[in-house]
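S.K.: Just a sequence and a predicted model for now, questions to come.
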Amino acid sequence: MTIISDNARAIYAGTGRRKASIARVRLVPGSGKLIINNLPGESYLQFSRNYMRITYGPLKTLGLSEEYDIFVNTQGGGLTGQADAIRLGLARALCCINPENRTALKSEGHLTRDARVKERRKYGLRKARKAPQFSKR
């Protein structure tokens, strides 16, 4: 959630996390293009309408779809986690632009961090909760 000034151009940043995914999102005033890890957004998200809908959700809520270029560095997890991380980072960056955006984004659930992560494996068990087979005799 930082504001960086680059030669009279404002760059708004936000970080989003989901499961094992981390997305660093930068918003620059522009024409509405999406670049993820130096690839076009549609190509990176495998042309999935669902992933695109999730990613552009905060911009659609505020009606700013064609106002900002989005540059994302993301790593970890899979495409679903990365799409949700991008959505959260984008929503946080939009809150930097105008604090009044927060109420609309919060009511749509774009600012809620989904805290569910994979449970760690415990010793003596095969997975987080799966126990070895028990034999009575």
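M.R.: Perfect, thanks for sending it. In this text the structure is predicted, and so the values were computed from the model without any measurement.
S.K.: Please count neighbours and contacts with C-alpha atoms only from this point.
M.R.: Fine.
S.K.: what's the next secondary structure element after the helix of greatest length in the chain?
M.R.: Longest helix of the chain, by residue count under DSSP state H: helix 79-97. Later in the chain than helix 79-97, the nearest helix or strand by DSSP states H and E is helix 101-108.
S.K.: take a look at this one as well, against the first:
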Amino acid sequence: MEITNTSGRRKTSVARVYVQAGQGNITINDRDAKSYFSNELLEAIVNQPFTTLDAVGKYDVRVNVRGGGISAQAEAIRLAISKALVAENAEVRPALKKEGFLTRDPRMVERKKYGKRKARRSFQFSKR
């Protein structure tokens, strides 16, 4: 199997993922996944596509991710890995689609409007 290259996005995070057959090593920005994500929950989010397909330890993943917070980065990586697995084997698509791993979350930060303190929060109103 050759290297499969895909990308995933979430909020302002962009993850570029390179997946190939291997021993299950996940490298994020030249660091191990355990050292990159201090929280085990975020590491579990990244591994969800593999656990769903019972493919833990079958693929090596190299990730280049930038932008956003670590939670958005983890979800961007999950989307990119899911897309790569589908590109490599189309039969896994229904299982990943059912779990929602192939859906790009469209929610973005709402912009600040003029005449307001934040996107929706108004300035304090004083009646007198």
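M.R.: Done, it's in. Predicted, not measured: the structure shown is a model, and the values here were computed from it.
S.K.: Could you get me the TM-score between them?
M.R.: Laid over one another, the chains give 0.95 as their TM-score (TM-score structural alignment, normalised by the length of the second structure), with 128 aligned residues with a C-alpha RMSD of 1.1 Å.
S.K.: quick one: the strands in the first structure?
M.R.: Listed in chain order, the strands of the first structure (DSSP state E) span 3-6, 9-18, 21-29, 34-36, 39-40, 68-75.
S.K.: would TSV of these with distance to L125 of the first structure and mean neighbour count be doable?
M.R.: Listed next are those as TSV, based on distance: least, C-alpha to C-alpha, whole Å; neighbours: other C-alpha atoms under 10 Å:
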stretch	distance to L125 of the first structure	mean neighbour count
strand 3-6	47	12
strand 9-18	26	21
strand 21-29	26	22
strand 34-36	39	20
strand 39-40	41	13
strand 68-75	29	20
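S.K.: Indicate which one of the ones you listed is closest to R92 of the first structure.
M.R.: Distance to R92 of the first structure, taken as C-alpha to C-alpha, is lowest for strand 9-18 among the strands of the first structure, at 5.2 Å.
S.K.: Can you tell me what sits against that closest one?
M.R.: 1-5, 22-29, 81-82, 84-94, 96-97, 113-117 (C-alpha atoms under 8 Å, 6 or more residues apart in numbering).
S.K.: can you tell me which residue in the second structure aligns to I35 of the first structure?
M.R.: Here I35 of the first structure is matched to T27 in the second structure, going by TM-score structural alignment.
S.K.: no no, I4 of the first structure
M.R.: For I4 of the first structure, no residue is aligned by TM-score structural alignment.
S.K.: quick one: the closest residue to I4 of the first structure other than its chain neighbours and P99 of the first structure, what's the gap?
M.R.: Closest residue to I4 of the first structure apart from its sequence neighbours, by C-alpha to C-alpha, 6 or more residues apart in numbering: I11 at 5.1 Å. According to C-alpha to C-alpha, to the nearest Å, I11 of the first structure and P99 of the first structure sit 16 Å apart.
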